[in-house]
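Enquirer: Predicted model and sequence below, questions to follow.
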Amino acid sequence: MEKLPIIALDFTGEEAIHFLKKFDEQLFVKVGMELFYESGPSIIKEIKDLGHKIFLDLKLHDIPTTVQKAMRQLAVLDVDLVNVHAAGGLQMMKAAVAGLNEGSTGKRPDIIAVTQLTSTSEIQMKNEQQIQGELIQSVQHYAALAKEAGLDGVVCAATDCEHLVNKLGTGFKYITPGIRPTGTAVNDQVRTATPSEAARLGAYSIVVGRAITGSADPVASYHQIKKEWSGTDE
């Protein structure tokens, strides 16, 4: 299967569709809170009608019953990937999988869990979350819970991947935001990597936003990042 970087559509609905029409190929795109809350389920249909795959990034985190019912509704939107916060716990994650199974009429969307955000540093984790120890230990713990709950993978920093592969194997999916091509701004991310570094470290997929969406030539930037990520010439 072709390795497609996931493009973060950090736009309003009209801007997102205008951006997508610059491309003449299937993309894998991330619809996050900003876009979904502004445009609602209609934006999912519009993007699907253009032939693209969708990661609906809403990071659900609530009591198990609420998450199960919410996932039941998200399942009918025909997205390809959804997520929750692993901090919600084992039972919440199991409920999320159950909700997706209940709401899906065909293959259910893949579901992954956020471990620690790539904007979170170890110092911040200790001081604000009151989690002691190393940040990678927290990531490994959350990832192991997600696998036990029956999820398909986790969201983590690319630099976490090699540790998780050693602990959980290559069959689990490691989705890595915080991707910054060499020479681009880090912005509000803390734990970053280049596309080629993410591939080398064992990432299953990468999420890239401003390096593509903020580019003067987003199509060219996308193909350059895709080339670096896949390790192939186009």
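Expert: Cool, the structure landed. Numbers count the residues shown, from 1 in each chain.
Enquirer: okay, CA-based contacts and neighbour counts for the rest of this
Expert: Fine.
Enquirer: Look through this protein and tell me its longest strand.
Expert: In the chain, ranked by residue count with DSSP state E as the criterion, the top strand is strand 53-60.
Enquirer: Could you list the buried residues of the helix or strand just after that one?
Expert: Heading C-terminal from strand 53-60, the first helix or strand you meet, by DSSP states H and E, is helix 64-75. Judged by neighbour count (16 or more other C-alpha atoms under 10 Å), helix 64-75 contains these buried residues: 64, 66, 67, 68, 69, 70, 71, 72, 74, 75.
Enquirer: now stretch 43-55
Expert: 43, 44, 47, 52, 53, 54, 55.
Enquirer: that older thread, and for the longest strand of the chain, what's in contact with it?
Expert: If you take C-alpha atoms under 8 Å, 6 or more residues apart in numbering as the criterion, strand 53-60 is touched by 6, 26-33, 44, 47-48, 67, 79-85, 113-114.
Enquirer: this is the comparison structure:
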Amino acid sequence: MSNLPIIALDFPGISETKDFLSKFHTEKLFVKVGMELYYQSGPAIIEYLKENNHQVFLDLKLHDIPNTVKSAMKVLAGLEVDMTNVHAAGGQRMMEAALEGLNSGTVSGKKRPTCIAVTQLTSTSTSQMNKEQLIEGELERSVLHYARLAKQSGLDGVVCSPLEVSDIHTTLGSNFLTVTPGIRMADGNAHDQIRIATPEKARELGSDFIVVGRAITGADDPLSAYQTIKKAWEGIQHVK
């Protein structure tokens, strides 16, 4: 699984997605399919992406009782996605059940999808966590707690902001994956994200994967925007 920038395909349907991807010609991408696109298009969008040799992160953030998550993951494993996720707040037993489902649903001879856990959404602030989730203390402490729980459960890594990556790798090891949304160019709009970073900063902080949405999908020239971000992420050039 290559660590290309992951493009968030936040489109309402498969036709808009195909139109967007046509701008990339034969380039092989790592893309994220979220709730909106998957709920509208279903497995057909995954099939289309895999037929075109794109890597797929299926971002459904499962959070339910362990048996339900296990059954759902067994189905998702059959789609042969490269990465999928759950909410760490579902607890250790639920995360263990997710892995059980993925293992049982993976086709013989194929690699199980990478499974990661969402810690705290990058749109969440410490104040919001304190008041609405009734979790006291700093947000970074909660993220690290959920990351520990995910590792204890056998998961491959977590979704977090780039700002928490260093603590996670220091505590849980460099092989525990950190997938980081909230990536913006220095002059970009933060939109509804709070804990954000540029591609260069994410690389400096040690992110294993970055997820980029509107900075690419909303650009006048998505291919050029992608190439700029890819070069910045790879450290090929400094983008001001």
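Expert: It's in. Since the model is a prediction, treat every value here as computed from it, not as a measurement.
Enquirer: sorry, back to before: possible to save the buried residues of helix 64-75 of structure 1 as JSON lines with distance to residue 214 of structure 1?
Expert: Below are the buried residues of helix 64-75 of structure 1 laid out as JSON lines (distance: C-alpha to C-alpha, whole Å):
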{"residue": "64", "distance to residue 214 of structure 1": "38"}
{"residue": "66", "distance to residue 214 of structure 1": "36"}
{"residue": "67", "distance to residue 214 of structure 1": "33"}
{"residue": "68", "distance to residue 214 of structure 1": "36"}
{"residue": "69", "distance to residue 214 of structure 1": "36"}
{"residue": "70", "distance to residue 214 of structure 1": "32"}
{"residue": "71", "distance to residue 214 of structure 1": "32"}
{"residue": "72", "distance to residue 214 of structure 1": "34"}
{"residue": "74", "distance to residue 214 of structure 1": "29"}
{"residue": "75", "distance to residue 214 of structure 1": "31"}
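Enquirer: and residue 16 of structure 2, how many neighbours does it have?
Expert: Neighbourhood size, residue 16 of structure 2 [other C-alpha atoms under 10 Å]: 14.
Enquirer: Could you do residue 218 of structure 2 as well?
Expert: For residue 218 of structure 2, the tally of surrounding residues (other C-alpha under 10 Å) stands at 10.
Enquirer: Map it onto structure 1.
Expert: In structure 1, the residue paired with residue 218 of structure 2 according to TM-score structural alignment is residue 214.
Enquirer: list the contacts for the aligned partner of residue 85 of structure 2 in structure 1?
Expert: Under the alignment by TM-score structural alignment, residue 85 of structure 2 pairs with residue 83 in structure 1. Contact analysis of residue 83 of structure 1 by C-alpha under 8 Å, 6+ apart lists 56, 57, 58, 59, 60, 111, 112, 113, 114.
Enquirer: swap the cut-off to 7 Å and go again
Expert: Applying C-alpha atoms under 7 Å, 6 or more residues apart in numbering, we find residue 83 of structure 1 in contact with 57, 58, 59, 60, 111, 112, 113.
Enquirer: and residue 169 of structure 1, how far is that from residue 202 of structure 1?
Expert: Between residue 169 of structure 1 and residue 202 of structure 1 the computed distance is 10 Å (C-alpha to C-alpha, to the nearest Å).
Enquirer: ok, these two, which is more surrounded?
Expert: Applying other C-alpha under 10 Å to residue 169 of structure 1 and residue 202 shows that residue 202 carries more neighbours, namely 21 against 11.
Enquirer: what does the more buried one align to in structure 2?
Expert: Residue 202 of structure 1 maps onto residue 206 of structure 2 when the alignment is built from TM-score structural alignment.
Enquirer: surely that match meets residue 166?
Expert: Yes - with contact taken as C-alpha atoms under 7 Å, residue 206 of structure 2 and residue 166 are classed as touching, separated by 6.4 Å.
Enquirer: Please consider this matter closed, and thank you.
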